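[1] Sharing a model that was predicted from the sequence below.
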Amino acid sequence: MKKLLLLAGLLLAGTVAQAQSSAEVQALTRRLNELARDPDEPATEIRATLSNCHFTEVIRKYRTAGSGESGNFQVSHQKNGADWAVKSDDKVEFELRLGVEWSQVTSLTYVPAHNDKKDRHYYEIKIKRQPPGKSDSTTLEMPVYTTDEAVVRDLVQRLEKVRRSCGAKG
C-alpha cells in the first residue's frame, strides 16, 4: 500500500511539474512574441514557437495596399535538426521560417542592437547552432524591442532553461 501511494505521489508530482513547465514555456513564448513586435513596422511580424524541443522563428511581411502583386512561391528544406522555408501568397508578401532542435544549440546570448534609420536601440537574442560532427555553425537572431537589459537577460535565462531541459549541448 505504501509503495502504491508513493508511486501515485511520484506520478502526480511529475504531472504537476510537466504542466508547470508547459505553462512556463507558453508564458515565455508569449513574452518573446510581445517583445519581437516592432511598433514601427506594423506590416512585419516576428513570432517564436517553442515545442517538442524545437525552436522556430517565423518572420512575416504582410502585403499592404499598393505593394504590388507577385507570384506565389514556396521553398523549404529540412535536414539534420534544422529547417527553413520561404513562401509568398495573396496575404503574405514574404515569410521566412527558421527552426532548430534545442539539442544542437551550443549557446544563447544577447547583444545590443541599433536601428540607424529610426535611431532606436533594442536587443537581439542570438541562438547558435552546431550540428553534430560538423565544424560549421549557424546563428539565428531574434530582435527584442526593449532597452531594458534585465528583461532580455531574463528571457535568455528562461530560454536556456528550456534548452537544458531538452538535453542540450554545453
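    Okay, I see it. Numbers count the residues shown, from 1 in each chain.

[2] For the rest of this, base every contact and every neighbour count on C-alpha atoms.
    OK.

[3] residue nearest the centroid of this protein?
    Per Cα atoms, centre = their mean, the C-alpha nearest to the average position across the chain is that of residue 48, at 3.7 Å.

[4] Does that residue touch residue 57 like I think?
    Yes. In terms of Cα atoms under 8 Å, residue 48 counts as a neighbour of residue 57; the distance is 4.5 Å.

[5] intersection of neighbour lists for the two?
    Among the neighbours of residue 48, none is also in contact with residue 57 (Cα atoms under 8 Å, 6 or more residues apart in numbering).

[6] coming back round to it: so the residue nearest to the centre of the chain sits in a strand?
    Yes. According to DSSP: H, G, I helix; E, B strand; the rest coil, the state of residue 48 is that of a strand.

[7] here's the one I want to compare it with:
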Amino acid sequence: MKKTFLAGLLLAGASAQAQSTPEVQALTRRLNELARNPDEPATEVRAQLSNCHFTEVIRKYRRDGSASGAFQVSHQKNGADWAVKSDDKVEFELRLGVEWSQVTALTYAPAHDEEKNRHYYEIKITRRPPGKNDSTTLEMPVYTTDEAVVRDLVQRLEKIRRSCSAKG
C-alpha cells in the first residue's frame, strides 16, 4: 500500500544539454568514492551529473531484514526536484536535484563528526531561483582530510557549472 508523504522544500531551473564526457564520469566516480562514510556502511551518498543537472542521492539500506509500508513521493518544479521513498530494501532514500544554471556558489568547508571524532569536508552547492530572494544549499560530504583534493573537486564542478550556464 502506498502512503503519501508530503514535504515542502527546494529548487527550480533551466535545461541545457551536458554530455556525459569521460571527465564528467571520472568526476562523478571520484565524488562517489569520497562520499562513502567508512563508519556508516548501510548509508550511501551519491552524486549524479547529467544534462546540466546535479542530483545528490542519500540512501540508508535496511540491515535487519525488516519490511515496512512502501511509500514514494516526488516533486519537480522549475528544473529542481526532490523525492523521498522507502521500500523493502531501502529504509530511506532522499534525492535532491538542481540545475547548474541556478547555482550561484560552489564552496567547501571543513566538517567534524563529534560522535566518531572524524574530520572531513562538505561541498556546498548554493542555488537561487530566478526572481527569488531566498536560496537553498545542498551539502555533500567528502570523507578526506586533504583540502587540495576537495578544492580540485570543487574546481572541476565549477567548470561543469560554467559550461552549462553558458549553454542555457
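    All right, it came through fine. Computed from a predicted model, the values in this text were never measured in an experiment.

[8] Quick check: TM-score for this pair?
    Taking TM-score structural alignment, normalised by the length of the second structure as the basis, the two superposed chains have a TM-score of 0.86; 149 aligned residues with a Cα RMSD of 1.4 Å.

[9] Give the aligned equivalent of the residue nearest to the centre of the first structure in the second structure.
    Under the alignment by TM-score structural alignment, residue 48 of the first structure pairs with residue 47 in the second structure.

[10] what's the answer for residue 98 of the first structure, then?
    Using TM-score structural alignment, residue 98 of the first structure pairs with residue 96 in the second structure.

[11] so how far does the helix or strand harbouring that match sit from its counterpart in the first structure?
    When elements are assigned from DSSP states H and E, residue 96 of the second structure belongs to strand 90-99. For strand 90-99 of the second structure, the mean distance to aligned residues of the first structure following superposition is 0.2 Å (mean Cα distance after the TM-score superposition for the first structure).

[12] and for the helix or strand just after that strand, what are the contacting residues?
    For strand 90-99 of the second structure, the following helix or strand on the C-terminal side (DSSP H and E) is strand 103-113. Contact with strand 103-113 of the second structure is made by 118-128, 150-151, 154, 157-158, 161, as judged by Cα under 8 Å, 6+ apart.

[13] What degree of burial does residue 111 of the first structure show, as a neighbour count?
    By other Cα atoms under 10 Å, the residues close to residue 111 of the first structure number 13.

[14] how far away is the equivalent of it over in the second structure from residue 32 of the second structure?
    Using TM-score structural alignment, the equivalent of residue 111 of the first structure in the second structure is residue 109. From residue 109 of the second structure across to residue 32 of the second structure, the span is 18 Å (Cα to Cα, to the nearest Å).

[15] now swap in residue 21 of the second structure and tell me
    In terms of Cα to Cα, residue 21 of the second structure sits 17 Å off from residue 32 of the second structure.

[16] Settle it for me: which of the two has more neighbours?
    Higher neighbour count among residue 21 of the second structure and residue 32: residue 32, with 19 against 10, using other Cα under 10 Å.

[17] The aligned residue in the second structure for residue 127 of the first structure and residue 35 of the second structure, how far apart?
    Mapped onto the second structure by TM-score structural alignment, residue 127 of the first structure lines up with residue 125. Separation of residue 125 of the second structure from residue 35 of the second structure (Cα to Cα) stands at 15 Å.

[18] Residue 96 of the second structure now?
    Noted for residue 96 of the second structure: a distance of 15 Å to residue 35 of the second structure, by Cα to Cα.
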